[in-house]
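Asks: Need a 3D model of the following:
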Amino acid sequence: MKVLHQFLSRFFLSGCSDYNSLEVRRACRSKKQARLAFEENALPYANGRTFINPYSAFQFYQQYGFPLVIKPNVGGFSRGAYFPIENKAQLAKASIGVKKWWTNSIIEEYLLGKNYRIVMTKFGVMSVLRRYPPFVIGDGLQTIDHLIDIENQLRKQKQLAPITRPIPKNNAIKKHLKQQKMHLSTVPKSNQKVYLHHKISLKLGSSVEVIDKSKLTDSNQQDLEKILHFFDANILGIDVICKQGIEVDFKAQACIFLELNSRPFLKMHDNPRYGEKPKDLVDFYHQLNQLEVLDNEKY
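Replies: The predicted structure is shown next:
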């Protein structure tokens, strides 16, 4: 078990925190377990189900329609996730392709909104991040190709690597631009935000913004505390999509709780692309490092 933990930590969970016991990690490891916790605590989540046979994904589509998302039941960093799925061809590709990552898969309704990672600890809210797919903002003069170069140079100057990586000019980026009838040679209008991909993925150059956690409503903070206490966890990275934002109660807007991370990647909060690093992170690290965690070298 220790060898398995070391292997997974090195190749799949590199840089992730390790402040929860094995019991807690096992209790909220899968997306299905997270959905059950959201339901039991009366928190909003997307209609969805687990499936092994791809035909089940088509049955779900017939009931709920598009858009949809398909992802592995276990995993993170958007690995193996397909979204937004908007037609039968995309559904067929996703329901088969997802099996490369995990036998048991999730299909659920897709909500386009503001994507947050909220790190909740037994000592309070540690940090709130808003996560963005890779994008550039036009100035009416320069091509997307040049705008990417400018953004990458800025990231280099701010020493954001290896967390916020350079935006690549690979086939995935070119394909997404083509779907928008654009190319690297396109000159966007002034202040036009051009998304270069729909996925929030570090390898595609996604970025994060630190949000002032005081913007969380009291009701939202209570909901986050419910989840932490439900699993008796020391720390959880809680992923939420909100149509309006965390300034509005979760239950008063279109909102879905996505998943839980018992080993959240905290380095994202240390050096964000946008916003200021929380001043009390050192205090939280100090308190977390004082915890006595059992079985944290097992998977």
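
Asks: Every contact and neighbour count from this point should use C-alpha atoms.
Replies: Fine.

Asks: part of a helix, is Q63?
Replies: Yes. Secondary structure of Q63 (DSSP: H, G, I helix; E, B strand; the rest coil): part of a helix.

Asks: How many neighbouring residues does the closest residue to T186 other than its chain neighbours have?
Replies: Spatial nearest neighbour of T186, excluding adjacent residues (C-alpha to C-alpha, 6 or more residues apart in numbering): T143 at 5.2 Å. T143: 18 surrounding residues under other C-alpha atoms under 10 Å.

Asks: Also this sequence, please, to line up against the first:
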Amino acid sequence: MPRGEVVRNAEDALRAAERIGYPVVVKPLDGNHGRGVSIDLTMAEEVARAFVEAREHSRRVIVENCFKGRDHRILVVNGEVVAVAERVPAHVIGDGQRSIAALVDEVNKDPRRGEGHENIMTRIRIDDHSLGVLAKAGLDVDTVPTRGQVVYLCDTANLSTGGTAVDRTDDIHPDNALIARRAARAIGLDVAGIDFIAPNIARSVHGTGGGIIEVNAAPSFRMHLQPSEGRPRNVARPVMEMLFPRGKPTRIPILAITGTNGKSTTSRMIGHILRAQGLNVGLTSTTGIYVNGDRIVEADASGPCSARVVLRDPSVDIAVLETARGGILREGLGFPECDVGLITNIQPDHLGLKGIDTIEDLAWVKSIVVEAVHRNGTSILNADDPVSVSVRRRAGGRLGYFSLRGGADMSDFLREHIEDGGFAVMREPGPSMAARS
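Replies: Next up is the predicted model:
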């Protein structure tokens, strides 16, 4: 890393430059996109002007050593270097006939260039910074460069200021890759864009000089996905593989409970049992939204909006969602699939609301919960409620029943279900009232 100091006024900037030694770089402490950055400053007057420019973008300004070399962005994902791009500052190449302004207009006709980040490259703008860079080289926008002369229009190589990118992923020296990986790990970033200055990325900076000038926590991908030159790199893939490793669960289990009566009690009972197993339970019910036993919202929270609150909470291990018909009719379930769908019962309560006029209409709405059970999940129905049993053909996953009538009181259809390899939980008459399955 370059040696540097943080300053608040021009006088301190000049003193820092003297202590550090010229040439220096002056840049905002918390800027972005290369705004307000001036490099390769060799005189006090240049530092004073650069401080004023940097101060427009940040209350505090950095003065640091100027590393000489080419500008590279090294993308580190999950501790590995996945792409490297050499970034070339905005520039034009002379043809011996046209002025710099005319050459800029010609470059901006490239259909790959657009405003901001809308295209893979950004249009070059002639602004005060560009004019200053040209003046430093003894040029202005009306100068006609000789054929083949490269004229740079910006100190920095950011794509957002009109720079271009050349893929160098296959060229990086192992030492340079190691430095980038260690920097990302030291800061604790899973995804990091390392701005790396090196005369030649294929040679170790231990021998050539150079190093890291910035680490970006939210790096752009477009220079790697669609470089101006070289092979495109699918840098989204390693990010997705890090977030969703193959063979690892990528979603939390969802238990959805619906029914006419008893769904709130059942939901809270299941949530209590799961919490006793050491799980952080996200629970929705008619009394509110609960996370690990703490009520975070006090309201009727039995709809899809409340379900999404729980499913977005990164601390939740398992979701227990009371699912009322109102939310289903209004906007669906709030989740595409569930692991367990349970219907406690379907009774002719509150008919005539929102187009639900018959018990069959109500059964159709309630059955959506078990229809959403994925193929490896479980649908559970009330075997003592004929209307609940009637939706069994719509239920997804493995089908199970619960019943208060066991032993000799067991219904014929439930007995056949068990004999065919199905499962059920029932209460057997007798002093022990034991559960049998």
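
Asks: TM-score of the superposition?
Replies: The TM-score (TM-score structural alignment, normalised by the length of structure 1) is 0.72; 248 aligned residues with a C-alpha RMSD of 2.9 Å.

Asks: Ends of stretch 205-223 of structure 2, what's the gap?
Replies: 23 Å (C-alpha to C-alpha, to the nearest Å).

Asks: if I line the two up, what does the residue nearest to T186 of structure 1 land on in structure 2?
Replies: Applying TM-score structural alignment, one finds that T143 of structure 1 aligns to S99 in structure 2.

Asks: which residues touch that match?
Replies: The contact partners of S99 of structure 2, by C-alpha atoms under 8 Å, 6 or more residues apart in numbering, come to 141-145.

Asks: which among the residues you listed end up buried?
Replies: 141, 143-145 (16 or more other C-alpha atoms under 10 Å).

Asks: For P28 of structure 2, give me its contacts.
Replies: With C-alpha under 8 Å, 6+ apart, P28 of structure 2 has these contacts: 36-37, 54-55, 57-62.

Asks: if we can go back for a sec, distance to R8 of structure 2 and secondary structure added to the contacts of S99 of structure 2, as TSV?
Replies: Supplementary listing: the contacts of S99 of structure 2 in TSV, determined by distance: C-alpha to C-alpha, whole Å; DSSP: H, G, I helix; E, B strand; the rest coil:
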residue	distance to R8 of structure 2	secondary structure
V141	33	coil
D142	37	coil
T143	37	coil
V144	40	coil
P145	39	coil
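
Asks: corresponding residue for Q287 of structure 1 in structure 2?
Replies: That one, Q287 of structure 1, aligns with E241 by TM-score structural alignment.

Asks: Tell me the secondary structure of that match, please.
Replies: Classified using three-state DSSP, E241 of structure 2 is helix.

Asks: count of neighbours near it?
Replies: 12.

Asks: likewise L177 of structure 1?
Replies: 19.

Asks: ok, it to Y110 of structure 1 distance?
Replies: Counting by C-alpha to C-alpha, the gap from L177 of structure 1 to Y110 of structure 1 is 21 Å.

Asks: Just to check, N234 of structure 1 is in contact with N261?
Replies: No. Assessed by C-alpha atoms under 8 Å, N234 of structure 1 is found out of contact with N261, at 11.6 Å.

Asks: Looking at those two, which is more packed in?
Replies: N261 (23 against 20).

Asks: List the contacts of the residue nearest to the more buried one when sequence neighbours are not counted.
Replies: Nearest non-adjacent residue to N261 of structure 1, counting by C-alpha to C-alpha, 6+ apart: G237, 4.7 Å away. Counting by C-alpha under 8 Å, 6+ apart, G237 of structure 1 makes contact with 117-120, 260-264.

Asks: After alignment, which residue of structure 2 pairs with I173 of structure 1?
Replies: I173 of structure 1 maps onto S130 in structure 2, by TM-score structural alignment.

Asks: The helix or strand where its match lies vs structure 1, average distance?
Replies: S130 of structure 2 belongs to helix 128-136 when assigned by DSSP states H and E. Compared with structure 1 after the fit, helix 128-136 of structure 2 shows a mean deviation of 3.6 Å (mean C-alpha distance after the TM-score superposition for structure 1).

Asks: Leaving out chain neighbours, which residue sits closest to I289 of structure 2?
Replies: In space, and not counting its chain neighbours, I289 of structure 2 is closest to V297: 5.0 Å by C-alpha to C-alpha, 6+ apart.

Asks: What is the end-to-end distance of stretch 261-280 of structure 1?
Replies: End residues of stretch 261-280 of structure 1 are separated by 21 Å (C-alpha to C-alpha).

Asks: what do you get for stretch 192-205 of structure 2?
Replies: Termini of stretch 192-205 of structure 2 sit 20 Å apart (C-alpha to C-alpha).

Asks: now stretch 65-75 of structure 2
Replies: 23 Å.

Asks: now that stretch: which residue numbers in structure 1?
Replies: Going by TM-score structural alignment: stretch 65-75 of structure 2 matches residues 109-119.

Asks: How about stretch 342-355 of structure 2?
Replies: Under TM-score structural alignment, there's no match for stretch 342-355 of structure 2.

Asks: Could you do stretch 285-297 of structure 2 as well?
Replies: Mapping stretch 285-297 of structure 2 onto structure 1 (TM-score structural alignment) gives no aligned residues.
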